[in-house]
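> Could you look at this predicted model? Sequence included:
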Amino acid sequence: MSPVNSLWFKWKSLRLPWRKSFLVGSDLKGNTYWEFKDALNANRFRRIVKFDPKTHYSDVQVSPQWHQWLRRVRDNAPSIEEQKADIVRQMQMKQLARLADERWASKPSYLDNPKTPKPRTPATGTSDATLSSPQRNEEGIPDASTTTSDQPADNAAPAAKDKDPWATARGGPSENWEPETWAPKPTQR
């Protein structure tokens, strides 16, 4: 702020009895905040903000501290140091939020598909352990020569590929079930 503006602000902030409006303070964006006597009630002061006339209405931003002062939530106007401390607090919150987002993004999501597909359960009646677990040798190490359910065996019978996997699943107790027709009984009076 220039020395001329500083002197003008000090002069306008003096509460002289003949003055109708008093400068209360300014924010870091250059907006000035004023109090003036209400025309209907001389005991009450009204509070307004004046911004640069070159600024468009949608670009005017009032900080939360000044907004509280305008709405009479707080009695005293915020100081420049308090406004600077709030800017530092906002920067720290943005930094902490960024770090929290990075930590959250680094964890695996339960909504994503797993990296390794689960083996399918066979419908032909063979156990899952015989298809998906490899055979182990006497030391307990899996043998690489055995096949799993994902790798078809070379000596598999061609008839097994043509066999219907749902043939054994058909014919259950509810396969041909149909509901009975509803016939209400006469009520007794």
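Great, that's in hand.
> can we go C-alpha only for contacts and neighbour counts from here?
Noted.
> center of this protein - which residue?
By C-alpha atoms, centre = their mean, the chain has its centre lying nearest to Asp101, at 9.7 Å.
> Tell me where this protein has strands.
Per DSSP state E, the chain carries strands over the ranges 21-26, 32-37, 45-50.
> tell me what the first one is packed against?
Contacting strand 21-26 under the criterion 3 or more C-alpha pairs under 8 Å, 6 or more residues apart in numbering; DSSP states H and E are the following elements: helix 3-13, strand 32-37.
> starting at the chain centroid, how far to that strand?
Mean-position distance between strand 21-26 and its chain equals 40 Å (C-alpha atoms, centre = their mean, to the nearest Å).
> what residues does that strand touch?
9, 12-15, 32-37, 77, 79 (C-alpha atoms under 8 Å, 6 or more residues apart in numbering).
> before we move on, what about the second one?
Defining contact as C-alpha under 8 Å, 6+ apart, one finds that strand 32-37 is touched by 20-26, 43-51.
> Can you give me the end-to-end span of stretch 39-49?
18 Å (C-alpha to C-alpha, to the nearest Å).
> Just the buried positions in that stretch, please.
Buried residues in stretch 39-49, counting neighbours by 16 or more other C-alpha atoms under 10 Å, are found at Phe45, Arg46, Arg47, Ile48, Val49.
> Now for these: which two are most distant?
Across the buried residues of stretch 39-49, the longest distance by C-alpha to C-alpha is 13.4 Å; it joins Phe45 and Val49.
> Just give me the neighbour total for Leu99.
By other C-alpha atoms under 10 Å, the residues close to Leu99 number 12.
> same thing with Asp128?
By other C-alpha under 10 Å, 14 other residues sit near Asp128.
> Below is an additional structure, to be compared with the one above:
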Amino acid sequence: MSPINSLWFKWKSLRLPWRRSFLVGYDLSGNTYWEFKDTLNSGRFRRIVKPRSRTHYSDLELSPQWHQWLRYVRPKPPSIKEQQDDIQRRERILLLAEIQRKKWETEQSQLDAPATQQSGLPTRTSDRAIKVGEESRMNAPGADALWTKARGRPEASTAKEDPFFRPKDVPGRKWQPEPWTPTSSKR
């Protein structure tokens, strides 16, 4: 910032009694933030932003700190050092996110690596795998369900496995609740 601009900012930030608006600060984009006394609403100070010249209102981007100050969430305006630290923090977060994304891409997921997955159980009795390890497969836990799927036999469905399982005591689709009639309570 030029020395002339800094002198002008210091002059405008002085809270002199005849001034209507006071410069509070500026951001790194060149926007200025002002406070003025609202005479219509009980003398409360209003806060506004004046964008730099040649900036359309739709292109205006405020930092979170200045937005908090404008909405009275933050009592004091942010300093230039705080705004610069916030930009460095954002850059570090983006860098760490990029490093993590690259790390995730290099690691192979079990779902993405079909070569490491086991092939399905053989479905024909002529397959050599059925004859070789039939005894060990039948004694494994959960082998019955796998064996019936491999052989094409229907397996018994339970409430946890079948999403359409409905117990017998559940009312049908046309069931409607009975109207409630309040009764006096006994004392």
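Looks like it came in fine. These figures come from a predicted structure and were not determined experimentally.
> Distance to Leu131 of structure 1 added to the buried residues of stretch 39-49 of structure 1, as a markdown table?
Output for these, formatted as a markdown table (distance: C-alpha to C-alpha, whole Å):
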| residue | distance to Leu131 of structure 1 |
| --- | --- |
| Phe45 | 85 |
| Arg46 | 83 |
| Arg47 | 80 |
| Ile48 | 79 |
| Val49 | 77 |
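> Out of these, flag the one nearest to Arg71 of structure 1.
Distance to Arg71 of structure 1 across the buried residues of stretch 39-49 of structure 1 (C-alpha to C-alpha) is lowest for Arg47, with 8.2 Å.
> Skipping its backbone neighbours, what lies nearest the closest one in space?
Glu35 (4.6 Å; C-alpha to C-alpha, 6 or more residues apart in numbering).
> same deal with Gly30 of structure 2?
In space, Gly30 of structure 2 is closest to Arg52, 5.6 Å off (C-alpha to C-alpha, 6+ apart).
> hang on, the earlier thing: find the pair from the contacts of strand 32-37 of structure 1 with maximum spatial separation.
Pairwise distances across the contacts of strand 32-37 of structure 1 peak at 26.0 Å for Asn43 and Phe51 (criterion: C-alpha to C-alpha).
> burial count for Pro78 of structure 1?
Pro78 of structure 1, neighbours per other C-alpha under 10 Å, totals 19.
> Just confirm it contacts Gln65, I think it does.
Yes. Shown here, Pro78 of structure 1 and Gln65 form a contact pair, counting by C-alpha atoms under 8 Å, at 6.2 Å.
> buried ones in stretch 84-99 of structure 2?
For stretch 84-99 of structure 2, the neighbour count (16+ other C-alpha under 10 Å) marks no residue as buried.
> Now that stretch on structure 1. Mean distance?
Superposed on structure 1, stretch 84-99 of structure 2 shows a mean distance of 0.7 Å to its aligned residues (mean C-alpha distance after the TM-score superposition for structure 1).
> now the helices: where do they sit in structure 2?
Assigned by DSSP state H, the helices in structure 2 fall at 3-13, 64-70, 80-106, 128-132, 134-138, 143-151.
> what inclination does the longest one have with respect to strand 21-26?
It refers to helix 80-106 of structure 2. Angle of helix 80-106 of structure 2 versus strand 21-26, following axes from the mean of the first three to the mean of the last three C-alpha atoms, to 10 degrees, is 40 degrees.
> tell me how far stretch 93-107 of structure 2 is from the chain's mean position?
18 Å.
> ends of stretch 39-54 of structure 2, how far apart?
End-to-end span of stretch 39-54 of structure 2 (C-alpha to C-alpha): 30 Å.
> er, stretch 110-128 of structure 2 I mean
Start-to-end span of stretch 110-128 of structure 2 (C-alpha to C-alpha) is 27 Å.
> what sits up against that stretch?
With contacts defined as C-alpha under 8 Å, 6+ apart, stretch 110-128 of structure 2 is touched by Ala129, Ile130, Lys131, Leu146, Ala150, Arg151, Gly152.
> Quick check: the gap between the residue nearest to the last one when sequence neighbours are not counted and Arg71 of structure 2.
Same thing as Gly152 of structure 2. Spatial nearest neighbour of Gly152 of structure 2, excluding adjacent residues (C-alpha to C-alpha, 6+ apart): Thr123 at 7.8 Å. Thr123 of structure 2 sits 68 Å away from Arg71 of structure 2, going by C-alpha to C-alpha.
> cool, and Ser79 of structure 2?
Distance check for Ser79 of structure 2 against Arg71 of structure 2: by C-alpha to C-alpha, it reads 17 Å.
> before we move on, back to that, make JSON lines out of the contacts of stretch 110-128 of structure 2 and add distance to Pro114 of structure 2.
Putting these into JSON lines (distance: C-alpha to C-alpha, whole Å) gives the following:
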{"residue": "Ala129", "distance to Pro114 of structure 2": "20"}
{"residue": "Ile130", "distance to Pro114 of structure 2": "22"}
{"residue": "Lys131", "distance to Pro114 of structure 2": "25"}
{"residue": "Leu146", "distance to Pro114 of structure 2": "20"}
{"residue": "Ala150", "distance to Pro114 of structure 2": "20"}
{"residue": "Arg151", "distance to Pro114 of structure 2": "23"}
{"residue": "Gly152", "distance to Pro114 of structure 2": "24"}
